[in-house]
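Novice: Quick check, what structure comes out for this input:
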Amino acid sequence: MVGIKEVARRAGVSIGTVSNVVNRPHVVSAATRSRVLSVIEELGYVRDESARQLRAGRSRIMALLVLDLGNPFFVDLARGAEEAAHDEGLNVITCNSGQRVELEASYLSMLAEQRVRGVLLSPVDSNGAALRTFRRRGIPYVLVDRNVPVAEASSVSVDDVAGGALAARHLLETGHTDIAFVNGPTILTQCREREEGVRSALENSGARLSVLETGALDVASGRDAGARLLGISPRPTAVFCANDLLALGVLQAMVAAGVRVPSEMAIVGYDDIEFAGAAAVPLTSVRQPAKRLGRTAAELLIAETSEREGPVEHREVVFKPELVVRASTRLHRE
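Specialist: Just a heads-up that it's a prediction; the model follows:
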């Protein structure tokens, strides 16, 4: 790579002048600035931003580490984080753990080595060794789609217990008494909390609950769960899925088997991604404000990493979920 010394030599100026052209162009005369910029373009010089930030002691790069970029929920979350970062002249690099503990640990180690400004983190396991190790490195972070004690870090989340209860009560209100819950990996906090909400809502209802756990929160796992549902006797008349991708997979399995939705099987998802409303049978879903989650988390991290005196004040922000009713559920008794 071409260095700043070569640019200075070719332009016939000092290294300081080249630095000023790049960082403070207003202090350099127009003629000198034009000559230096021509040489920069000719040689393809790119300034060493990481070294500059290291000298300044503050990076302009935040990181976002999420569970699954194949899930549109996390794409929308990333958009919100990027908007907030760009408003402050910061950039965001996005990493995908793929719901794998070992990959998450690798990314956290790399981000610590790169001395990023801070990390927005949706962890596989919020009590796992990878996060405990990361905490000891002293890099600011905010948990997204999770909550932790405020003493540890700030967090932005949705009340998933309330969300699970919303879905279960809706199915009860539409006349269902034999309900299935298709859950994702229970190492994930939100999966455990959504199941908790379902169980609390059905506790004294007399309804029968079947719980199926999948290895991932994706469409393929939803199709597999749908096939398993078809084998249950008596078959449930309604199913709530821990996210919309699982629900779309279950819907595919029902359509392939000739099971009518919602008259023979009502389906509810979670997240309310764009594809939920565009499905062959538009899905009822519990809506999470993904973009607001990302923006709010980024704003908290920016506030915590801005120069200020005194200890950092952590915050816990919890949004309320909202049920969006569509064609995949209706009154069962009709």
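Novice: from here on, contacts and neighbour counts on C-alpha atoms
Specialist: OK.
Novice: The residue nearest to F134 when sequence neighbours are not counted is in what secondary structure piece?
Specialist: Excluding the flanking residues, the one nearest F134 by Cα to Cα, 6 or more residues apart in numbering is L108, at 6.6 Å. According to DSSP states H and E, L108 maps onto helix 101-113.
Novice: Tell me which helix or strand comes right after whichever helix or strand L64 is part of.
Specialist: Under the criterion of DSSP H and E, L64 resides in strand 61-66. Heading C-terminal from strand 61-66, the first helix or strand you meet, by DSSP H and E, is helix 72-87.
Novice: I'd like to know which elements that following helix is packed against.
Specialist: For helix 72-87, the elements it packs on are strand 61-66, strand 91-96, helix 290-305, judged by 3 or more Cα pairs under 8 Å, 6 or more residues apart in numbering; DSSP states H and E.
Novice: run this one through as well so I can compare:
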Amino acid sequence: MSRAVGIREVAARAQVSVGTVSNVLNKPNEVSAAMLERVQRVMDEIGFVRNDLARQLKMGGGTTIGMIVLNVANPFFGELAHACETAAEELDHTVIVGSSDQLSRREDRYIDLFEEQRVRGMLIAPLDGTTERIRRLGRRGMPVVLFDVRDTEGTFCSVALDGMAGGRVATGHLIGTGRRRIAFVGGPLHQVEDRWRGAQRAVEEAPGVHLRHIDTNDHTMIEGRRIGEAIVAMPPEDRPDAIFAANDLVALGVMQALILAGDIHIPRDIAIVGYDDIDYAASAIVPLTSIRQPLETLAHESVRLLIEEAEQGADHVHRQVLLPPRLIVRRSSTIR
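Specialist: Presented below is the predicted three-dimensional model:
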């Protein structure tokens, strides 16, 4: 592998001082147009690549943000990452995305990588809340904003949809359509506990309505289909008449299994509500009712808080931003 070309070689080839090359890189407005063109041409000819990490260490900060999501294959996290990239670009920052894939060791590995690369801050959708590894970031002064996790200790900023309100709205909608045997499908429960508690709250206010939790190992269509097949295998009198799924992928997997069974009608026999309102929800064979997450607002708030903390340092006041849910009603929960 060839050795990286440095600014001294650029200066020697262009027959200028090292200071002039530095000005071309950092203060181009202070260099004449002819000199700028001359030095940049030499850079292209000899393959000079700017070492931004070294520059960040010297200048005390950069414009790169590290982002860790639970699973980039989940359309919600893919759309959230794209929205964060757009929000950061508007503020002259760049987002680099890593997926923990629901593995704590991979989450730690990305945290280590981003910390070593001296990113300006990290946006994290954590696997298990504020772990000791994440708390250590805060103690070291790394700006961190958490997604979908409320930090009760006030150590970090967080941005999330109000999951309890979302669960309450989704379950209340099902109750309002006459459903009385509702299943909340999703897990691990600690990752979706706010949605579960919201569902419980709605049921507490509706006498005669029964709620049960059906756990899943992950938030995927495969897991949803597994649960759907188990529901199909139940005697009809034991089946729920409504399902509130912890996310849209689980809801779509359940829906797929029920439709393939051939004798279960959605929503007449079983109504289904999802969560996130990913693009696939509206285009499902039975369009899916869902709780919409305001992606652009989530992204703009999280990037804004992160950059604000990076600029203010110890003077920054951490905030917990909770955004209101919005129910998008489609055919999966109502007969029109």
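Novice: which residues does the counterpart of H300 of structure 2 in structure 1 contact?
Specialist: Superposed on structure 1 with TM-score structural alignment, H300 of structure 2 falls opposite R295. Neighbour list for R295 of structure 1: 77, 79-84 [criterion: Cα atoms under 8 Å, 6 or more residues apart in numbering].
Novice: rerun at 6 Å
Specialist: By Cα atoms under 6 Å, 6 or more residues apart in numbering, the contact set of R295 of structure 1 is 80-81, 84.
Novice: any idea how far it is from H314 of structure 1?
Specialist: Note on R295 of structure 1: its distance to H314 of structure 1, by Cα to Cα, to the nearest Å, is 16 Å.
Novice: Same question for E322 of structure 1.
Specialist: From E322 of structure 1 across to H314 of structure 1, the span is 26 Å (Cα to Cα).
Novice: got the residue ranges for the strands in the stretch 101-250 of structure 1?
Specialist: Counting by DSSP state E, counting those that start in this stretch, residue ranges of the strands within the stretch 101-250 of structure 1 are 118-121, 141-144, 154-158, 178-183, 208-213, 238-241.
Novice: what about the fourth one, how far off from structure 2?
Specialist: In this overlay with structure 2, the average offset of strand 178-183 of structure 1 from its partner residues is 1.1 Å by mean Cα distance after the TM-score superposition for structure 1.
Novice: helices or strands up against that strand?
Specialist: Judged by 3 or more Cα pairs under 6 Å, 6 or more residues apart in numbering; DSSP states H and E, strand 178-183 of structure 1 is in contact with strand 208-213, strand 238-241.
Novice: wait, which of the ones you listed is closest to L171 of structure 1?
Specialist: Distance to L171 of structure 1, taken as Cα to Cα, is lowest for strand 238-241 among those, at 7.1 Å.
Novice: residues in structure 1 aligned with the host helix or strand of A257 of structure 2?
Specialist: A257 of structure 2 belongs to helix 248-261 when assigned by DSSP H and E. Aligning helix 248-261 of structure 2 against structure 1 (TM-score structural alignment) gives residues 244-257.
Novice: ok, and what's touching the matching stretch?
Specialist: Under the contact criterion Cα under 6 Å, 6+ apart, stretch 244-257 of structure 1 has outside partners 218-219, 222-223, 226, 241, 269-270.
Novice: Could I get the buried residue list for that stretch?
Specialist: 244-254 (16 or more other Cα atoms under 10 Å).
Novice: got JSON lines for these, with distance to I40 of structure 1 too?
Specialist: Below are the buried residues of stretch 244-257 of structure 1 laid out as JSON lines (distance: Cα to Cα, whole Å):
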{"residue": "D244", "distance to I40 of structure 1": "50"}
{"residue": "L245", "distance to I40 of structure 1": "48"}
{"residue": "L246", "distance to I40 of structure 1": "52"}
{"residue": "A247", "distance to I40 of structure 1": "54"}
{"residue": "L248", "distance to I40 of structure 1": "52"}
{"residue": "G249", "distance to I40 of structure 1": "53"}
{"residue": "V250", "distance to I40 of structure 1": "57"}
{"residue": "L251", "distance to I40 of structure 1": "57"}
{"residue": "Q252", "distance to I40 of structure 1": "56"}
{"residue": "A253", "distance to I40 of structure 1": "59"}
{"residue": "M254", "distance to I40 of structure 1": "61"}
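Novice: For burial, what's the neighbour tally of the aligned residue in structure 1 for Q320 of structure 2?
Specialist: Residue pairing (TM-score structural alignment): Q320 of structure 2 is matched to E316 of structure 1. For E316 of structure 1, the neighbour count with other Cα atoms under 10 Å is 19.
Novice: E316 of structure 1 contacts V158, correct?
Specialist: No: using Cα atoms under 6 Å, E316 of structure 1 makes no contact with V158, being 10.7 Å away.
Novice: end-to-end on stretch 172-179 of structure 1?
Specialist: End-to-end distance (Cα to Cα), stretch 172-179 of structure 1: 9 Å.
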